[in-house]
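Student: Predicted model follows, preceded by the sequence.
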Amino acid sequence: MFKGIGRNSALTSKIAALDALRANVMIADDDLNIIHMNPSVIDLMREAEADLRKELPRFSVATLIGSNIDIFHKNPGHQRKMLAALSKPHDATIKVGHRTFDLRVTPLSDRGKRIGFVVEWNDAKERLLNLDYIAQFVAVNRSQAVIEFTTDGQVVSANENFLKAMGYRLDEVVGKHHGMFVEPDYRASRDYAEFWDRLRRGEFQAAQYKRIGKNGKAVWIEGAYNPIFDASGKVAKVVKFATDITAQVELLANLKILIDQNFGEIDGAIDQSSNEAGAASKAADETSANVQMVAASAEELVASIGEISQSMVKSRSATDDAFGRVVSAGHSTEKLSNAAQAMNGIVGLIQSIAGQINLLALNATIEAARAGEAGKGFAVVASEVKNLANQAARATEQISKEIDGVQTTSDEVVTALGAIREAIGTVREYVTVTATAVEQQSSVTQSISATMQSASAAVSTVSASVREISSAVHEAAVAVGKTKEAASVLVR
């Protein structure tokens, strides 16, 4: 009970009357102790009890009466200070956990003295939703064309966006039928009548529509006709939200013209590109095969030149050996010639001895003749010595002739060996030059082989790239085909 009002029967009757109200009413005394809660507020608190306990663990509907209103506040000091100075109704919104409540606190007085407070509770969910809906509607109204109709199609109101798109003033459309915005043939058709019948049945309708603005101007809209229901579930009105897409439709019409004019050329160009890419790919493959063949031939040539180079090295070694042997033979032949010349001196000595012997034999013969019979035997010996001396002279002459022949032959051999040495020296120089050239050719050929291998790899890369280009052209053709189909759909 309120302090000092226990005997106030009029106030007691008023408190009793609160139980019959649908309003959510809570009464607290001057010390903010809860002394009464009508059934509506009790139901509200029970419905929110589980959520409130998440933030207020001590909260319990069963123990609210008799507890202090501070239970709803984490920091009650501020609340008490504000209520102490309260002299007129005060509106506030509090949030407890996920719940939001709108409160109206009204001080109660008896003969000028405050005796308590009446607190009206309301779940703020619907109010906040309505505020959100209003904000959304304002946003829609700001960005889209909006017009309202009765269920019979009479214009109730229209926003500035709609009037601007259609070219009318508000007073020119309010009270007029929706049919003023459609073509006469469609307005008289069964489809138009069915359009409004479906709306009156509550069926939502959305599409692109052609409408007629002021002075017969064609206006295209992307619109949605929305039946609005009243509390009884009956369609009360129709609201249309629309966007002016006239410019887009005109662009699509131009696109259709471009499609009709240019897609044939594009298809031809892509076909030509595809054919050329295919031919290029084929040529690249053939070039790659040819380059690989040349590269293989270059490798074989490198191997052949390597073998030639080895043969030239061996030939050079053999030529050097032959040159050395010819030089050695030349030296031996010179020794032979020198020996022959030396034998000439010996032959001369023999001839001189033979002459002396012959002279001695002559003297012996003369002395034997002088001796007479006693000298006959000596004369015979002298005669034989003379014969031997003559034979030795003849033999010496023959030896001299042979030695001359040997010397002449030796001279000829020396001359021939010199010529052979010069010829082998020339061959040796040619072999050396040839071997050097072969080595250079081997190095160059190896470089050519490596280059051809690189070229083969490069051509293979080009071939792969051309195939990728061909694939890309094919994909572009497919994409253009899809674009063409999509564009055709857009411009229908």
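Tutor: In hand now; what should we look at?
Student: switch to C-alpha atoms for all contacts and neighbour counts from now on
Tutor: Will do.
Student: Please compute how far stretch 146-154 lies from its chain's middle.
Tutor: 56 Å (Cα atoms, centre = their mean, to the nearest Å).
Student: If you could redo that for stretch 290-298, that was the one I meant.
Tutor: That offset, for stretch 290-298, works out to 33 Å (Cα atoms, centre = their mean).
Student: go on, stretch 202-218?
Tutor: On Cα atoms, centre = their mean, the centre of stretch 202-218 falls 47 Å from that of its chain.
Student: again with stretch 464-474
Tutor: 16 Å.
Student: And for stretch 312-327?
Tutor: Taking mean C-alpha positions (Cα atoms, centre = their mean), stretch 312-327 and its chain are 65 Å apart.
Student: Please name the nearest non-neighbouring residue to Ile469.
Tutor: Ala277 (6.8 Å; Cα to Cα, 6 or more residues apart in numbering).
Student: Quick check: which element contains that neighbour?
Tutor: Using DSSP states H and E, Ala277 sits in helix 246-371.
Student: Quick one: list the elements packing against that helix.
Tutor: In terms of contacts (3 or more Cα pairs under 8 Å, 6 or more residues apart in numbering; DSSP states H and E), helix 246-371 is packed against strand 218-229, helix 376-490.
Student: Quick one: list the elements packing against the last one.
Tutor: Counting by 3+ Cα pairs under 8 Å, 6+ apart, the packing neighbours recorded for helix 376-490 are helix 246-371.
Student: follow-up on the earlier one: with distance to Phe204 and mean neighbour count added, can I get the helices and strands packed on helix 246-371 in CSV?
Tutor: Listed next are the helices and strands packed on helix 246-371 as CSV, based on distance: least, Cα to Cα, whole Å; neighbours: other Cα atoms under 10 Å:
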stretch, distance to Phe204, mean neighbour count
strand 218-229, 5, 19
helix 376-490, 24, 17
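Student: Arg316: which of these is closest?
Tutor: Arg316 sits nearest to helix 376-490 of all the helices and strands packed on helix 246-371, at 5.8 Å, using Cα to Cα.
Student: Use this one as the comparison:
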Amino acid sequence: MNSIISILRENIDVSDELIAAIDASFAVVEFDLDGTVLNVNESFMKLTGYEEDEVVGQHHSMFLPEEMLNGPDYEMCWADLRAGKRKQVEVPCITKSGDRIWVEETYAPVRNSDGELVKIVRFGVNVTERHEMVADLQGKVDAIRHSHAIVKFDANGIILNANRHFLAAMGYDLSEVVGQHHSMFVGEEYAKSSAYQAFWRSLANGESKIRQFKYFGKDGREVWFEATYSPVLDVYGEVIKIINLAVDITDEVSELIGLKSTLEVNFAEVDEHIEGVDRKCETAEQMFRQAQAHLEASNIASGVLVGCVGETLERMTELRSVSDHVFDTVIEGDVAAVALENAVDRLRDGAGENSELAEQIDNLDECVTESSRILTSLRLELKEMLNRMAVVSLAIEKHGDVTGQMTSEMHGIQTSLDAAQNAIATIGQSTEEMALTIGRSREVSVVLAR
């Protein structure tokens, strides 16, 4: 390292402390004019992992990746250095272990006392961390540039620049927008509003804004952006420009507007159906009220009918008992008539030749015969009546069963009516809840379409 120190002492009046500071801060390499390594310091060896004897006598190219050596820039750089031009570059450097680091290098040609170039000294600083951070940041910037519409404004809203995504979305060329105000993209009414003026005042005061913006393209069509307006400050905290990063959401907004229209049509149909349900519920309630009134009257009538049936059955039972007694009496009369006929026959045998007595016996026989005929007819009529009464009694009994069943069914009908009325009330409540839900859904659809 004595040669480096000697060069510094020959050309600059510096102290040992300053030389030590430079030696500790920079990775220093001496090259001849062809790029061959003449000397290196400790900082360089720590940076690259090489020992001094591994690099002295080697060419500068051993530290560079292959892709840099094949380009014309490398030879041009050494040509400039041999011509006495100073160079400052940031290049990748390959260490002994094969790792790639980034070094910010300053190449300074060195002249002797006669002004002739004798060597070149390189001062290097490891900037790998900074380079990677910048590369990462640049990658993010490139990603934003390729995916976002970007517009730059001054603090007053004058357009400074715009990228191709923004211009393509709006239909303008760059020359048509640079120097114009942001208001050229918004409607005239909004551009004159106090809200718009307040928006730009807040940006000029350093406040960021994130919002959806409706622009109007060159052809007048609506273009929607999800935009972030970010003020950029100088070292004094003053706003020097405003960057708008935006994403074109026109298709999404169009879909939402179409969805809103579809929902409105469907909501109208649902409203119509709900109104129809309400009308039918009202009609059903009226019919149930009428049915209730008829059922109450039927209950009263059935009660009377049950009572009448019971009373009729009781009277029929008494009538049948009397009829049975009469029938039994007629039977007894038939028996008596037969005995009387037998007695008449014996009287006729005993009368002999007495014509007057025979005549009286004949009259008696005629009366007995007529009485037997009348009794026989009465017996037949009574028997037929009894048969009919039996049928009527059976019918009345069955009618009583039917009437009882009817009463039970009426109770069932009452229960069903009550359940149906409850169901109608539930339907009415459901339709009210449905209407509330439809209203809230409408509100959501309106918000989505904004």
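Tutor: Yep, that arrived. The shown structure was predicted, so the numbers you read here are calculated from the model rather than taken from an experiment.
Student: one step back: any idea which of the helices and strands packed on helix 246-371 of structure 1 gets closest to Ile34 of structure 1?
Tutor: strand 218-229 (41.7 Å).
Student: Superposed on structure 2, what's the mean shift for that closest one?
Tutor: Compared with structure 2 after the fit, strand 218-229 of structure 1 shows a mean deviation of 4.0 Å (mean Cα distance after the TM-score superposition for structure 1).
Student: Let me know the angle separating the following helix or strand past that strand from strand 218-229.
Tutor: The C-terminal neighbour of strand 218-229 of structure 1 among helices and strands, as given by DSSP H and E, is strand 235-244. In terms of direction (axes from the mean of the first three to the mean of the last three Cα atoms, to 10 degrees), strand 235-244 of structure 1 departs from strand 218-229 by 150 degrees.
Student: follow-up on the earlier one: looking at the helices and strands packed on helix 246-371 of structure 1, which is nearest to Ala236 of structure 1?
Tutor: strand 218-229 (5.4 Å).
Student: ok, residues contacting the closest one?
Tutor: 165-166, 199-200, 202-213, 235-246, 249 (Cα atoms under 8 Å, 6 or more residues apart in numbering).
Student: of those, buried ones?
Tutor: Burial by neighbour count, 16 or more other Cα atoms under 10 Å: within those this picks out 165-166, 199-200, 202, 209-213, 235-246, 249.
Student: Run a quick neighbour tally on Val41 of structure 1.
Tutor: 20 (other Cα atoms under 10 Å).
Student: for it, what are its contacts?
Tutor: Ala23, Asn24, Val25, Met26, Trp121.
Student: what two of those are the furthest from one another?
Tutor: Ala23 and Met26 (9.7 Å).
Student: So between these two, which is more surrounded?
Tutor: The neighbour comparison of Ala23 of structure 1 against Met26 (other Cα under 10 Å) goes to Met26, with 23 against 15.
Student: Please name the nearest non-neighbouring residue to that one.
Tutor: Met37 (4.5 Å).
Student: and the gap between that neighbour and Trp121 of structure 1?
Tutor: Distance, Met37 of structure 1 to Trp121 of structure 1, using Cα to Cα, to the nearest Å: 11 Å.
Student: Overlap of the contact sets of those two?
Tutor: Val25, Met26.
Student: wait, which of the helices and strands packed on helix 246-371 of structure 1 is closest to Ala295 of structure 1?
Tutor: Per Cα to Cα, nearest to Ala295 of structure 1 of those: helix 376-490, 5.0 Å.
Student: Compute the inter-axis angle for the closest one and helix 246-371.
Tutor: Using the same axes, to 10 degrees: helix 376-490 of structure 1 against helix 246-371 is 180 degrees.
Student: And the contacts of stretch 168-180 of structure 1?
Tutor: Counting by Cα under 8 Å, 6+ apart, Phe149, Gly153, Gln154, Val155, Val156, Ser157, Ala158, Leu163, Arg187, Ile212, Gly213, Lys214 sit against stretch 168-180 of structure 1.
Student: tell me which strands and helices the helix or strand that the fourth one is a member of is in contact with?
Tutor: Element membership of Val155 of structure 1 [criterion: DSSP H and E] is strand 155-158. If contacts are counted by 3+ Cα pairs under 8 Å, 6+ apart, strand 155-158 of structure 1 sits against strand 145-149.
Student: mind redoing it with 10 Å?
Tutor: Under the contact definition 3 or more Cα pairs under 10 Å, 6 or more residues apart in numbering; DSSP states H and E, strand 155-158 of structure 1 sits against strand 145-149, strand 235-244.
Student: want to throw the ones you listed into TSV with distance to Ala253 of structure 1?
Tutor: TSV is the format used below for these (distance: least, Cα to Cα, whole Å):
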stretch	distance to Ala253 of structure 1
strand 145-149	23
strand 235-244	16
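Student: And those strands: which comes nearest Ala458 of structure 1?
Tutor: Among these, if distance is taken as Cα to Cα, the winner is strand 235-244, at 57.5 Å.
Student: Against which helices or strands is the closest one packed?
Tutor: Partner elements for strand 235-244 of structure 1 (3+ Cα pairs under 10 Å, 6+ apart): helix 125-143, strand 145-149, strand 155-158, helix 160-166, helix 190-200, strand 205-212, strand 218-229.
Student: Would you format those as CSV with distance to Leu490 of structure 1 included?
Tutor: What follows is these, written out as CSV (distance: least, Cα to Cα, whole Å):
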stretch, distance to Leu490 of structure 1
helix 125-143, 24
strand 145-149, 23
strand 155-158, 30
helix 160-166, 22
helix 190-200, 24
strand 205-212, 12
strand 218-229, 14
